[in-house]
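Participant: compute the structure for the input listed below.
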Amino acid sequence: MDINSILRAGAVLAAAASLAACAGGPRYAASPDGASRPPKNPPPTARRGGVWKPYQVNGKWYVPHEQPDYDEVGVASWYGGHHQGKPTANGERFDKAAITAAHKTLPLPSVVEVTNLDNGKRIRVRVNDRGPFVDGRIIDLSQEAARRLGFEGRGLARVRVRYVGEAGIQTATLEARAD
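Facilitator: Next comes the predicted model:
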């Protein structure tokens, strides 16, 4: 087995471990027998290995895909401590002090702009993980991203999330913008 095969296998295992720790989310249309199944004709998902493959969490299927016009309003949450240092879905190490996020279906890695609709604070974050798998939530931010958006103490915030584009492979620090 060559080093590339070992690295690919490690990334797949890391993604699986990350997903196993999550729970909940929207369900695909159920089959007549009530079982949740992936779509019969999902979009192409072979790019960049396992981060584009349909996946299942708690019996619900998700299909990552290109979403250049993604612009949603909903609830954001944040995660930190117990995920510190663990691999994200795309194989990076989670750092609660970095400006990162988890999304169920956006390309990994990518950049989104998140605006806290309660206070107007806005930042760009690197999406490098999958989640949140809790009904009613559209994005899960790192603890630092939540702090910069002003909702770390509350835990949840009403936000607007807008897709900016694909991110490079290297972890980039994205600075807060005061608009």
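
Participant: please make it C-alpha for all contacts and neighbour counts, starting now.
Facilitator: Will do.

Participant: okay, strands next: where are they in the protein?
Facilitator: Using DSSP state E, the strands of the chain run over 55-57, 60-62, 71-79, 100-102, 110-116, 122-129, 137-142, 156-166, 176-177.

Participant: how about the helices of this protein, start to end?
Facilitator: Remark: helices assigned in the chain by DSSP state H are 3-20, 143-149.

Participant: redo those as JSON lines? Include distance to R160 and mean neighbour count.
Facilitator: Formatted as JSON lines, the helices of the chain follow (distance: least, C-alpha to C-alpha, whole Å; neighbours: other C-alpha atoms under 10 Å):
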{"stretch": "helix 3-20", "distance to R160": "24", "mean neighbour count": "15"}
{"stretch": "helix 143-149", "distance to R160": "12", "mean neighbour count": "23"}
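
Participant: now the second one, please; I'll put the structures next to each other:
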Amino acid sequence: MNIARCLVLAALAIALVGCASRGGLPGEGSGTEAPSDSGPAAHQAREIGRGLASWYGEPHHGRRTANGEVFDMNTLTAAHKTLPFGTRVRVENPATGQAVVVRINDRGPFKPGRVIDLSREAAERIGLVKAGVGPVVLYAD
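Facilitator: Alright, predicted model coming up:
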């Protein structure tokens, strides 16, 4: 087992221990509300995927998304290959235990092995901006 995998598993174990004291999911809305910081055991939603997430901002900021709205990298939105537009997805970073609820408004990612492209704001909220790409678990919200 490589060091990166050991670190991910250790972080997940720590997140599981502390999840009982964490808050719940934000209410329904436009996709711009605060993220959930609940751990994996605190939220019993159905897992719909896992893999690598990436994020996008400039030069896409201000351009049209696949559903026709203008992309704003400062909102909680994401691109997915097949989920219907408007679907709300809880995206969890297992390495940190951080999670965010995003609304699907675009298509992608187009790199092999990636399951979701997050707006910059969504990636920031789960600690993926610096790395650019990282493992995530997707839950139906």
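
Participant: ok, back up a step: buried deepest among the strands of the first structure, which one?
Facilitator: Of all the strands of the first structure, strand 100-102 carries the top mean neighbour count, a mean of 30, counting by mean count of other C-alpha atoms under 10 Å.

Participant: mean distance, it to its aligned residues in the second structure?
Facilitator: Comparison of strand 100-102 of the first structure with the second structure after fitting gives an average deviation of 0.3 Å (mean C-alpha distance after the TM-score superposition for the first structure).

Participant: equivalent range in the second structure for that strand?
Facilitator: The alignment of strand 100-102 of the first structure onto the second structure (TM-score structural alignment) spans residues 77-79.

Participant: ok, and the closest non-adjacent residue to the spatially most central residue of the second structure?
Facilitator: Most central residue of the second structure, judged by C-alpha distance to the mean C-alpha position with C-alpha atoms, centre = their mean, is V91 at 3.1 Å. Among residues not flanking V91 of the second structure along the chain, L138 sits closest, at 4.8 Å (C-alpha to C-alpha, 6 or more residues apart in numbering).

Participant: what's the match for the one you found in the first structure?
Facilitator: By TM-score structural alignment, L138 of the second structure lines up with V161 in the first structure.

Participant: ok, its match touching E113?
Facilitator: Yes: counting by C-alpha atoms under 8 Å, V161 of the first structure touches E113, with 5.7 Å between them.

Participant: measure stretch 65-83 of the second structure end to end?
Facilitator: End-to-end distance of stretch 65-83 of the second structure: 14 Å, with C-alpha to C-alpha, to the nearest Å as the criterion.

Participant: and the lengthiest helix in the second structure, which stretch of the first structure?
Facilitator: For the second structure, the helix with the greatest residue count under DSSP H is helix 3-18. Counting by TM-score structural alignment, helix 3-18 of the second structure pairs with no residue of the first structure.

Participant: kindly report the same for stretch 107-120 of the second structure.
Facilitator: Mapped onto the first structure using TM-score structural alignment, stretch 107-120 of the second structure covers residues 130-143.

Participant: quick check: end-to-end length of that stretch?
Facilitator: Stretch 130-143 of the first structure has an end-to-end distance of 16 Å (C-alpha to C-alpha).

Participant: how much space between the spatially closest residue to L156 of the first structure that is not a sequence neighbour and A17 of the first structure?
Facilitator: On the basis of C-alpha to C-alpha, 6+ apart, the spatially nearest residue to L156 of the first structure that is not a chain neighbour turns out to be S77, at 4.7 Å. Distance from S77 of the first structure to A17 of the first structure, counting by C-alpha to C-alpha: 20 Å.

Participant: wait, D72 of the second structure sits on H61?
Facilitator: Yes: counting by C-alpha under 8 Å, D72 of the second structure does reach H61; the two are 5.4 Å apart.

Participant: more neighbours: which of the two?
Facilitator: Taking neighbours as other C-alpha atoms under 10 Å, D72 of the second structure and H61 compare with D72 leading, 19 against 16.

Participant: what's the separation between the more buried one and R46 of the second structure?
Facilitator: Separation of D72 of the second structure from R46 of the second structure (C-alpha to C-alpha): 28 Å.
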